[in-house]
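Trainee: got a predicted structure here, sequence first:
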Amino acid sequence: MNLRPYYDSSIQKAKAVEEIREIFRYKYLIFQLTRRDILARYKRSFLGIAWTMLNPLGMMIVMSIVFSRLFSSIPSYPAYVLSGLIAWTFFSQSTNAAMSGIIWGGGLIQRIYVPRTSFAISAILTALVNLSLSVIPLLLVMFVMRVPISWPILFLPVSMLILAVFSLGIGLILSTMAVYFPDVAEMYQIVLIAWMYLTPVIYPEEIIPEQFSALYHLNPMYQLIRLFRLPIYYGRLPTVEEILPAIIVSVVVLIIGWLYFTSKSDEFAYRT
């Protein structure tokens, strides 16, 4: 006699671990979500995929006109500001997309089962594609301004990966909060503006007063932006002391975000 399988909550695996297994099972879905986001972004755009490269260039031009004289001590300021802008833009866009993905995906969640984290992961993967494309105009600007491009640039994918891990963790935290408190999405835009100006994206870190230096280093985006700039703008490999804090904070934030998200994910279908 065949025994029917049954569900026993007492032997249910930890949600966080089970979600990881489901992500691998549904990897094709994540690929399709990422593909959909990329196509939807550029399909109706006149400039198409070129917009990803022109957008940071436009921001760089504006910032250079406004701040180049103020920060004239920075060599090749347009290349400096662009290297920070594309990393910050990745963080901003990916976390916003992760947050909106779980909200707009509520209809799908209510109809069929999908791993809830797949929306956030696809948002990060989409942003990674955009970030990779944004490196092209950065290299072009560096070439025009005669900024040396040396072999440490090969470390850049590692910097991008660490930044993506941190962004995923923040995206998961924001997604969970936004399901319960929709105003979080609006408040986050204000936080992003303040956070950017507290991070050396458009100004040199040397202008930070010494008495605030220790406090300033607690900003995780300070570590991550610097880790992105070092191999491409400064042309050197980050030291262990520069890499470890970025890795630790990114992994810790991801673990917190993953545990928080998966502990609440069963309720999303009733709240989105």
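Mentor: Looks like it arrived, so ask away.
Trainee: could you use CA atoms for every contact and neighbour count after this?
Mentor: OK.
Trainee: what about the helices in the protein?
Mentor: Using DSSP state H, the helices of the chain run over 15-25, 27-42, 50-67, 77-104, 106-111, 118-144, 156-180, 184-197, 213-216, 220-229, 240-264, 268-271.
Trainee: flag every buried residue along the second one.
Mentor: The neighbour-count check on helix 27-42 (16 or more other C-alpha atoms under 10 Å) flags 29, 30, 31, 33, 34, 37, 38 as buried.
Trainee: repeat for the third one
Mentor: Of all the residues in helix 50-67, those buried under the rule 16+ other C-alpha under 10 Å are 51, 52, 53, 56, 57, 60, 63, 64.
Trainee: quick one: residue 15 from residue 254, how far?
Mentor: 15 Å (C-alpha to C-alpha, to the nearest Å).
Trainee: the two: which is more packed in?
Mentor: Counted by other C-alpha atoms under 10 Å, residue 15 and residue 254 do not tie: residue 254 has more neighbours, with 22 against 17.
Trainee: ok, and here's another one to check against it:
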Amino acid sequence: MFDTFAEKRFLLKQLVKKDLTAKYKDSVLGILWSFFNPLLIMLVFTAIFSMLFGRAIENYPVYFLSGRIIFDFFNASTKGAMGSIKRNASLLKKIYVPKYMFSVSAVCYEFVNFLISFVILFGVMLITGAQFYLTSIYAILPIALLVILIFGLGLILAVCNTYFSDIGYLYNVFTLVLMYSSALFYPMEIVPGTVQKIFSLNPVYSAISCFREAVVYGVVPDFYTIAYLAAFAFTVFFIGIILFNIYDKKLALEI
């Protein structure tokens, strides 16, 4: 897998470019929607939930948006990877293309959108007068580990979805539960202690928590949270690679 990936970098660029072009080809604003979408969501959620949690959370727009862009990246990229093989079935039947490339390109495409959202976050921080910290450099750690987790989970979902189409419906429910357990729009302190321990097992919440610590609060991310996220991410990553290699040749018969 790693050998062919080095040889297929040009193909990866073309697949990502194709996804970007296809998404915005009929839109008047085009890629500008990648800027407006997280901004509009932030404004709606801020207007609704700042009345409930605004006093408990300093600079609520930055708090919410910093969590939302992380979750949206995870949600969109894993769902994109999940349907990537079936979505490109017609191409796979015509020419040989390493099947995992479609999952990888789906993640890379969403990573481009994530970087755009990152620009929005810093713009909101400027407008709201949020302080910028040198510890923001540590945000690279949770983001990198989240990418590794997404790649592994994306490969697992791509295999599962090829055999069981219902996995897509189940995953929608799963991500909804994951969103509400990631403390996107509420402070974790309002959750009972026992539930907090359960929520802390959520790797997406771990990534959000570490990201906020580095960017929003100006502290070094908690070592144990980073260690847990790293262990979880690499475990899922290697499981994804092993599973995909096992079913790689069989997938063509199922699409």
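Mentor: Right, received. Where do you want to start? Every value quoted in this text rests on a predicted model; they were computed, and no experiment measured them.
Trainee: got a TM-score for the pair?
Mentor: Overlay of the two chains. TM-score (TM-score structural alignment, normalised by the length of the second structure): 0.95; 254 aligned residues with a C-alpha RMSD of 1.4 Å.
Trainee: ok, back up a step: for residue 207 of the first structure, which of the helices of the first structure is the nearest?
Mentor: Nearest to residue 207 of the first structure, of all those, is helix 213-216, at 9.9 Å by C-alpha to C-alpha.
Trainee: now do the buried residues in the closest one.
Mentor: residue 216.
Trainee: what stretch of the second structure does that helix fall on?
Mentor: Mapped onto the second structure using TM-score structural alignment, helix 213-216 of the first structure covers residues 196-199.
Trainee: equivalent analysis for stretch 154-163 of the first structure, please.
Mentor: Alignment of stretch 154-163 of the first structure against the second structure: residues 137-146, by TM-score structural alignment.
Trainee: distance from the chain centre to that stretch, please.
Mentor: How far stretch 137-146 of the second structure lies from its chain's middle: 12 Å, per C-alpha atoms, centre = their mean, to the nearest Å.
Trainee: quick one: contacts of it?
Mentor: 74, 204, 207-208, 210-211, 214-215, 220-221, 226, 229-230, 233 (C-alpha atoms under 8 Å, 6 or more residues apart in numbering).
Trainee: go with 6 Å
Mentor: Residues outside stretch 137-146 of the second structure that contact it (C-alpha atoms under 6 Å, 6 or more residues apart in numbering) are 207, 211, 214, 230.
Trainee: tell me the residue in the first structure aligned with the third one.
Mentor: Think residue 214 of the second structure. By TM-score structural alignment, residue 214 of the second structure lines up with residue 231.
Trainee: mind reading off the mean deviation between stretch 11-22 of the second structure and the first structure?
Mentor: In this overlay with the first structure, the average offset of stretch 11-22 of the second structure from its partner residues is 1.3 Å by mean C-alpha distance after the TM-score superposition for the first structure.
Trainee: in the first structure, what residues pair with that stretch?
Mentor: Matched against the first structure by TM-score structural alignment, stretch 11-22 of the second structure falls on residues 29-40.
Trainee: what residues does that stretch touch?
Mentor: Identification of contacts with stretch 29-40 of the first structure by C-alpha under 6 Å, 6+ apart yields 118, 122, 126.
Trainee: mind giving me the PyMOL command for buried ones among the residues you listed?
Mentor: PyMOL command restricting these to the buried ones, with burial defined by 16+ other C-alpha under 10 Å:
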select buried, resi 118+122+126
